[in-house]
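Visitor: My questions are about this predicted structure, shown below with the sequence.
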Amino acid sequence: MSISLVKGQKIDLTKGNPGLSKIIVGLGWDPAETEKKGLFGTKRSTPNIDCDASALMLDANGKLAKQTDLVCFHNKTSGDGSVVHSGDNLTGEGDGDDEQIFIDLARVPSNVDKILFVVNIYDCVNRKQDFGMIKAAYIRTLNQANGQELLRYNLSDNYAGKTALIVGEVYRNGGEWKFNAIGESGHAPHIDLLAKQYQ
């Protein structure tokens, strides 16, 4: 049974799920419908927003040890092969996860203390887009072996004017792995600029 989390909540992943070593972190979002009043009434439209999910593999000091520890649309596999990105979804349309990140917890190098999950809006400055134009954003974790959803965190805050979301993290805790629902926002028009904050 899946557990629904609130912002700031931390929950055990592996302790209560013996044998869990491969997980899928799914991220999803939908563009919010906009209204434009015109001469012939109100016109509704949905903007084309390209969100990009990424994973940053951080050490105990909260820093990226290597450039290959950033897993995103332009670097789909970590240098050690323990974290793999599903690929870029350009629209966010349709049901289910828009992008997924596959993690083999047993293969994550010992110097990696946590894996941080973030979402950016591609080309947000030129397109004049921000997370106020996104609705129903979420992050969830699944057991890769059977597809069972373990937990879900729905982001419900107002992120208008923000161009980056720090959604959640998987982190080590006494030999086990836990999940933290973060839900913080900030400004970083590209994942590479966000990653610089962790170098």
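Guide: Yep, it's here. Numbers count the residues shown, from 1 in each chain.

Visitor: use CA for all of it now, contacts and neighbours both
Guide: Noted.

Visitor: can you pull out the strands in this protein?
Guide: Secondary structure of the chain (DSSP state E): strands at 3-5, 10-12, 22-31, 34-38, 41-45, 51-58, 70-71, 83-85, 99-104, 114-121, 134-143, 149-155, 164-173, 176-186.

Visitor: Can you tell me what sits against the longest helix along the chain?
Guide: Longest helix of the chain, by residue count under DSSP state H: helix 191-196. With Cα atoms under 8 Å, 6 or more residues apart in numbering as the test, helix 191-196 has contacts from Ser54, Leu56, Leu64, Leu70, Cys72, Asn120, Ala188.

Visitor: In contact with the nearest residue to the third one once chain neighbours are set aside, which residues are there?
Guide: The shortest distance from Leu64 to any residue that is not its chain neighbour, by Cα to Cα, 6 or more residues apart in numbering, is 4.8 Å, and that residue is Leu58. Contact analysis of Leu58 by Cα under 8 Å, 6+ apart lists Leu64, Ala65, Asp69, Val112, Asp113, Lys114, Ile115, Leu116, Tyr198.

Visitor: And for Lys114?
Guide: Lys114 sits next to Met57, Leu58, Asp59, Ala60, Gly62, Glu169, Val170, Tyr171, Arg172 when contact means Cα under 8 Å, 6+ apart.

Visitor: State the distance from it to Ala181.
Guide: Counting by Cα to Cα, to the nearest Å, the gap from Lys114 to Ala181 is 13 Å.

Visitor: Is it correct that Gly186 is in contact with Ala160?
Guide: No. Look at Gly186 against Ala160 with Cα atoms under 8 Å: they stay out of range, at 10.3 Å.

Visitor: Next one for the comparison:
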Amino acid sequence: MAISLSKGQKIDLTKTNPGLTKVVVGLGWDTNKYDGGKDFDLDASVFCLNDQGKTGSDTDFIFYNNPKNANGSIEHTGDNRTGEGEGDDEQVKVDLAAVPAEVQKIAFCITIHEAQERSQNFGQVSNAFVRIVDEQSGAELIRYDLGEDFSVETAVVVGELYRHSGEWKFSAIGSGYRDGLAGLARDYGLSVS
């Protein structure tokens, strides 16, 4: 039975699930029907962060155009351009045992592609969630439903996997950014061109 989290809540992942090494992080969303006339394209992305909360290099930013980190322990499984249908819209596979030691935190984000050009924001997105699934058994372990707390934001950090005393934990973040992926990348130490 999955544990449902609230914003700000933290939970043990590996300590309460001994032997767990491979997880699938599923991200999902729906868009509200509105008369803007433009399609929504939401994207999941991942930042691998060191103990200062920064990426070490461009390969620590994982998304549809860079689907794996340097050693392949974190893999984005592909871009979903519509978000239609039930279940996960995009997934990221994480081999917790193989994540490089310098990576202390893995941040999972959802951004709206071309949000400014299309006049779109998370006020028009509903039912956004992140869930963690045991890759071997398929069992959902953790779920965080974001709720409808957003208006002008174009990017959201939904949650983080992080190391604590030799174990992996998950934190439900749910914090929005007004300046989209560029703002996230800057905050995480990537140069944005």
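Guide: Received it, and whenever you're ready, just let me know what you need. Bear in mind the structure is a predicted one, so any value in this text is a computation, not a measurement.

Visitor: circling back: which neighbours do Lys114 and Ala181 of the first structure share?
Guide: Glu169.

Visitor: Tell me the counterpart of Ser126 of the second structure in the first structure.
Guide: Under the alignment (TM-score structural alignment), Ser126 of the second structure pairs with Lys135 of the first structure.

Visitor: Spit out the contact partners of its match.
Guide: Applying Cα under 8 Å, 6+ apart, the residues near Lys135 of the first structure are Trp29, Asp30, Pro31, Ala32.

Visitor: and if you look at Ile142 of the second structure?
Guide: Contacts of Ile142 of the second structure (Cα under 8 Å, 6+ apart): Ala2, Ile3, Ser4, Leu5, Arg131, Ile132, Val133.

Visitor: Same check on Gly132 of the first structure?
Guide: So, once contact is read as Cα under 8 Å, 6+ apart, Gly132 of the first structure ends up touching Asn158, Tyr159, Ala160, Gly161, Lys162.

Visitor: Try it again at 7 Å.
Guide: Listed by Cα atoms under 7 Å, 6 or more residues apart in numbering, the contact set of Gly132 of the first structure reads Asn158, Tyr159, Ala160, Gly161.

Visitor: Give me the nearest residue to the last one, chain neighbours excluded.
Guide: So the one you mean is Gly161 of the first structure. Asp130 is the one closest to Gly161 of the first structure (Cα to Cα, 6+ apart), at 5.3 Å.

Visitor: The one you found is in contact with Lys162, isn't it?
Guide: Yes. Applying Cα atoms under 7 Å as the test, Asp130 of the first structure and Lys162 come out as touching, 5.4 Å apart.

Visitor: mind checking how far the residue of the second structure most remote from its centre is from Asn66 of the second structure?
Guide: Most distant from the centre of the second structure: Asp35, at 28.0 Å, with distances by Cα atoms, centre = their mean. Going from Asp35 of the second structure to Asn66 of the second structure by Cα to Cα gives 33 Å.

Visitor: Buried residues of stretch 141-156 of the first structure, list them for me.
Guide: Neighbour counts using 16 or more other Cα atoms under 10 Å place Thr141, Leu142, Asn143, Gln144, Glu149, Leu150, Leu151, Arg152, Tyr153, Asn154, Leu155 of stretch 141-156 of the first structure among the buried residues.

Visitor: Just flag the most distant two among those.
Guide: Across these, the longest distance by Cα to Cα is 23.0 Å; it joins Gln144 and Leu155.

Visitor: need the contact list for the equivalent of Asp39 of the second structure over in the first structure.
Guide: Under the alignment (TM-score structural alignment), Asp39 of the second structure pairs with Asn48 in the first structure. Applying Cα under 7 Å, 6+ apart, we find Asn48 of the first structure in contact with Thr91.

Visitor: Neighbours of Tyr188 of the second structure, how many?
Guide: 21 (other Cα atoms under 10 Å).

Visitor: that older thread, just give me how far the longest helix of the first structure sits from the chain centre.
Guide: How far helix 191-196 of the first structure lies from its chain's middle: 14 Å, per Cα atoms, centre = their mean, to the nearest Å.

Visitor: go on, stretch 61-75 of the first structure?
Guide: 14 Å.

Visitor: can you check stretch 7-27 of the first structure too?
Guide: In terms of Cα atoms, centre = their mean, the centre of stretch 7-27 of the first structure is set 14 Å apart from its chain centre.

Visitor: again with stretch 116-131 of the second structure
Guide: 14 Å.

Visitor: Quick check: end-to-end length of that stretch?
Guide: 28 Å.

Visitor: ditto for stretch 155-171 of the second structure
Guide: 17 Å.

Visitor: cool, and stretch 8-16 of the first structure?
Guide: End-to-end for stretch 8-16 of the first structure, by Cα to Cα: 20 Å.

Visitor: against the second structure, where does it fall?
Guide: Going by TM-score structural alignment: stretch 8-16 of the first structure matches residues 8-16.

Visitor: Now render the contacts of helix 191-196 of the first structure as CSV, adding neighbour count.
Guide: Formatted as CSV, these follow (neighbours: other Cα atoms under 10 Å):
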residue, neighbour count
Ser54, 27
Leu56, 28
Leu64, 21
Leu70, 26
Cys72, 25
Asn120, 26
Ala188, 21
